[in-house]
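[1] just a sequence and a predicted model for now, questions to come.
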Amino acid sequence: MSMEKLKSMIDASDNIVFFGGAGTSTESNIPDFRTADTGLYSSKGQKYPPEVILSHSFFMKYTKEFYRFYKEKMIYPEAKPNLAHLALARLEKQGKLKAVITQNIDGLHQMAGSKNVLELHGSVYRNYCIKCRASYSLDDVVNSIEMVPKCKKCGGIIKPDVVLYEEGLDTYTLEKSIEYIVNADVLIVGGTSLVVYPAAGLIEYYRGNKLILINKSTTPYDHVANLVIQDSIGKVLDCIVGE
């Protein structure tokens, strides 16, 4: 019954917005953040808690330690788009999906073919020198001889264009995300526990009556959603979205 209701909502709309989190990429074998022992935020074997390592002040003070964790835990260049990413790209191609708003930094939505992707927390594929702002690719970071990649132009430290703790979200990306959500007919929220702010608070801007939550576990917003499906987001979207 839930799947039929979801399909009818999608079929009837040409103004859909998708808002997703880490659970959208777990089916691409990228760990989520908070699963015990296996999540990215598991402190197992770590000298410092991950929340500390992924902070701006830690990056500036202990850059080598930051990059040791970042290269091991945050970069998955071999990951491929899964059924969820591919279904959303099809939905956009059909003219029904207006934007993908993601908390992920893995670039898998673009790899799947989505064009209008708003990355709230940045991307591992964009990197820049903190001194002269020169741009660098993910390969430049991964293949650097030293643990800390340095700028070829000025010798400054290269920083991933990802939002760390103590840093604010990009204003333009945030404002565009709010604009899409405010104007959306259907808002599909998937693969996120909706506990990390300010990103989680974005769904409060939704004014419609077709809020759909697809997640394997419960969220604080289940009680206000118009449809809740606790299942694999890839399986659900692939089943609903045709070619």
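    Arrived safely. Residues are numbered from 1 along each chain as shown.
[2] for the rest of this, base every contact and every neighbour count on C-alpha atoms.
    Will do.
[3] longest single strand anywhere in the protein?
    Ranked by residue count and defined by DSSP state E, the top strand of the chain is strand 122-129.
[4] give me the contacts around that one.
    The contact list for strand 122-129 (CA atoms under 8 Å, 6 or more residues apart in numbering) reads 75, 104-107, 134-138, 141, 150-151, 156-163.
[5] Lys150 touches Asn143, doesn't it?
    No. With contact defined as CA atoms under 8 Å, Lys150 does not count as touching Asn143 (11.3 Å).
[6] would you list every one of the strands in the chain?
    Here the chain has its strands, by DSSP E, at 16-20, 97-102, 117-119, 122-129, 135-136, 158-162, 186-190, 211-214, 227-229.
[7] counting contacts, what elements does the fifth one pack onto?
    Pointing back at strand 135-136 there. Packing partners of strand 135-136 (3 or more CA pairs under 8 Å, 6 or more residues apart in numbering; DSSP states H and E): strand 122-129.
[8] and the strand it packs on with strand 158-162, angle?
    Put simply, strand 122-129 runs at 150 degrees to strand 158-162, going by axes from the mean of the first three to the mean of the last three CA atoms, to 10 degrees.
[9] residue contacts, the residue most central in space within the chain?
    Centroid-nearest residue in the chain: Asn104, 1.7 Å away (criterion: CA atoms, centre = their mean). Asn104 makes contact with 20-22, 25, 119-123 under the criterion CA under 8 Å, 6+ apart.
[10] what's the answer for Ser55, then?
    Ser55 is in contact with 164-167, counting by CA under 8 Å, 6+ apart.
[11] now that we have those residues, which one has the most neighbours?
    Greatest neighbour count in the contacts of Ser55, by other CA atoms under 10 Å, goes to Leu164: 20 neighbours.
[12] surely it and Leu54 touch.
    Yes. If you go by CA under 8 Å, Leu164 and Leu54 touch, sitting 5.6 Å apart.
[13] nearest spatial neighbour of the residue of the chain positioned farthest from its centre, skipping sequence neighbours?
    For the chain, the largest distance from the centre (CA atoms, centre = their mean) belongs to Cys154, which lies 31.5 Å off. Leaving aside its chain neighbours, Cys154 sits nearest to Cys132 (7.0 Å; criterion: CA to CA, 6 or more residues apart in numbering).
[14] neighbours of that neighbour, just the number please.
    14.
[15] take the one below as the second:
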Amino acid sequence: MNCNTGTGPGHRPRRTLFDVSLAQRVPSYADAPAPPGAAPAVTPDRVHEVLADRPLVALTGAGLSTDSGIPDYRGPGAPTRAPMTYQEFVSGPEPQRRYWARSHVGWSRMGQAQPNAGHLALARLEARGRVRMTITQNVDGLHESAGSRQLCALHGRIAEVVCLGCREVTSRLRLAARMTELNPDWLARHGEAAARPDGDVDLDGTHDFVVPGCESCGGVLKPDVVFFGENVPKTRVQRCYDAVEEAAGLGGALLVLGSSLTVMSGLRFVRRAAKLAVPVVIVNRGGTRGDDLATAKLEAGTSEFLAALAGPGA
């Protein structure tokens, strides 16, 4: 069940599953807690022991999609990025033109991205009854493409577009075709622009891009995703809290995959799990804002970790 309600990877040094640390749990839920000192090393066996045969709730971030060619925001080596906020987008036609001119190029690439081994492994774990819910902060739709069905796309999906006037939701493929018709040489002129995590590209000189309006009312179109500065719909947030609380009752665990937990939209579920004494395992390259709440922390790539956890399968 999906809770949507109308809303060439760069090279990195690869680390092994032996680059593991165990973070100490502390009874603090203050905002932006300071990370503890160096954590004692543990073995991969210890991490799998924490997970054991527990039912899992997975919380995924941008780091899960880097192996599909989609850059992340805060991974090691990622440049500083300033995504467009909701307030800027709705402020007038010029920021909307700039957004769509960049996003049209980015969509031509993101729309071709394929699930990687991590997405596929999560879908296998769900099919076996091991993963009871995947909460994703990603908007790329790769979990759905991999076969995950017990899914909450917390921030929506980039493959859908909403009219800010009449609220009609339509296909991004349809909008891309209209944009290509109105801007026939745009992709050819800007196809080499560097990709960004939002599904857009680094691009200046967007003043001549033609932005279509809603086909029903002529209103302003926006990707049906949660921008910075917008609130995640309450029904989605509650569904995710419910999943964590169900995990507590079943003796389950929360598995965080490829997220720095910098923004509250994901961190709040780690905090809820810790408060309920649900074991939290974080798999991420680099530190996270939830490390001091984790039962176990792995400095590892999500694809290799999940493939090992799931084992072989169709």
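    Yep, that arrived. Here the structure is a predicted model, which means the values were calculated and not measured.
[16] just checking, the residue nearest to Cys154 of structure 1 touches Lys152?
    No. Cys132 of structure 1 lies out of contact with Lys152 (CA under 8 Å); the separation is 10.5 Å.
[17] can you lay out the strands of structure 1 as JSON lines showing mean neighbour count and distance to Lys80 of structure 1?
    Conversion of these to JSON lines gives the following (neighbours: other CA atoms under 10 Å; distance: least, CA to CA, whole Å):
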{"stretch": "strand 16-20", "mean neighbour count": "24", "distance to Lys80 of structure 1": "17"}
{"stretch": "strand 97-102", "mean neighbour count": "24", "distance to Lys80 of structure 1": "16"}
{"stretch": "strand 117-119", "mean neighbour count": "20", "distance to Lys80 of structure 1": "17"}
{"stretch": "strand 122-129", "mean neighbour count": "20", "distance to Lys80 of structure 1": "14"}
{"stretch": "strand 135-136", "mean neighbour count": "18", "distance to Lys80 of structure 1": "22"}
{"stretch": "strand 158-162", "mean neighbour count": "22", "distance to Lys80 of structure 1": "20"}
{"stretch": "strand 186-190", "mean neighbour count": "25", "distance to Lys80 of structure 1": "18"}
{"stretch": "strand 211-214", "mean neighbour count": "24", "distance to Lys80 of structure 1": "21"}
{"stretch": "strand 227-229", "mean neighbour count": "19", "distance to Lys80 of structure 1": "24"}
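[18] nearest to Leu83 of structure 1 among the ones you listed would be which one?
    Among the strands of structure 1, strand 186-190 comes nearest to Leu83 of structure 1, with 12.9 Å by CA to CA.
[19] what's the matching range in structure 2 for the closest one?
    With TM-score structural alignment applied, strand 186-190 of structure 1 matches the range 253-257 in structure 2.
[20] that stretch vs structure 1, average offset?
    With mean CA distance after the TM-score superposition for structure 1, stretch 253-257 of structure 2 departs from structure 1 by a mean of 0.6 Å once superposed.
[21] which residues sit against that stretch?
    Contact with stretch 253-257 of structure 2 is made by 51, 54-61, 63-64, 244, 247, 270, 273, 278-284, 302, as judged by CA under 8 Å, 6+ apart.
[22] quick one: what's aligned to Leu97 of structure 1 in structure 2?
    Aligning on TM-score structural alignment places Leu97 of structure 1 opposite Val131 in structure 2.
[23] what of Cys239 of structure 1?
    Using TM-score structural alignment, Cys239 of structure 1 pairs with Ala308 in structure 2.
[24] chain neighbours aside, what residue packs nearest to Ala247 of structure 2?
    Ala253 (6.4 Å).
[25] and for Phe227 of structure 2?
    Excluding the flanking residues, the one nearest Phe227 of structure 2 by CA to CA, 6+ apart is Tyr86, at 5.3 Å.
[26] and the one you found, what pairs with it in structure 1?
    That one, Tyr86 of structure 2, aligns with His56 by TM-score structural alignment.
[27] ok, its match touching Asp161?
    No. The criterion here is CA under 8 Å, and His56 of structure 1 misses it with Asp161 at 11.8 Å.
[28] residues near Arg90 of structure 1, how many?
    Arg90 of structure 1: 20 surrounding residues under other CA under 10 Å.
[29] before we move on, what about the one 3 residues further on?
    By the other CA under 10 Å criterion, the neighbourhood of Lys93 of structure 1 contains 15 residues.
[30] Cys132 of structure 1 matches what in structure 2?
    In structure 2, Cys132 of structure 1 lands on Cys166 (TM-score structural alignment).
[31] tell me the contacts of its match?
    Contacts for Cys166 of structure 2 (CA under 8 Å, 6+ apart) come out as 216-217, 219.
[32] and Gly287 of structure 2, how far from Arg271 of structure 2?
    Noted for Gly287 of structure 2: a distance of 16 Å to Arg271 of structure 2, by CA to CA, to the nearest Å.
[33] average offset between the longest helix belonging to structure 1 and structure 2?
    Among the segments of structure 1 that qualify as a helix by DSSP state H, the longest is helix 171-183. Once the two models are superposed, helix 171-183 of structure 1 sits on average 1.0 Å from its counterpart in structure 2 (mean CA distance after the TM-score superposition for structure 1).
[34] in that helix, which residues are buried?
    173-174, 177-178, 180-183 (16 or more other CA atoms under 10 Å).
[35] would you turn those residues into JSON lines with distance to Asn82 of structure 1?
    Listed next are the buried residues of helix 171-183 of structure 1 as JSON lines, based on distance: CA to CA, whole Å:
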{"residue": "Thr173", "distance to Asn82 of structure 1": "24"}
{"residue": "Leu174", "distance to Asn82 of structure 1": "26"}
{"residue": "Ser177", "distance to Asn82 of structure 1": "23"}
{"residue": "Ile178", "distance to Asn82 of structure 1": "26"}
{"residue": "Tyr180", "distance to Asn82 of structure 1": "24"}
{"residue": "Ile181", "distance to Asn82 of structure 1": "24"}
{"residue": "Val182", "distance to Asn82 of structure 1": "28"}
{"residue": "Asn183", "distance to Asn82 of structure 1": "28"}
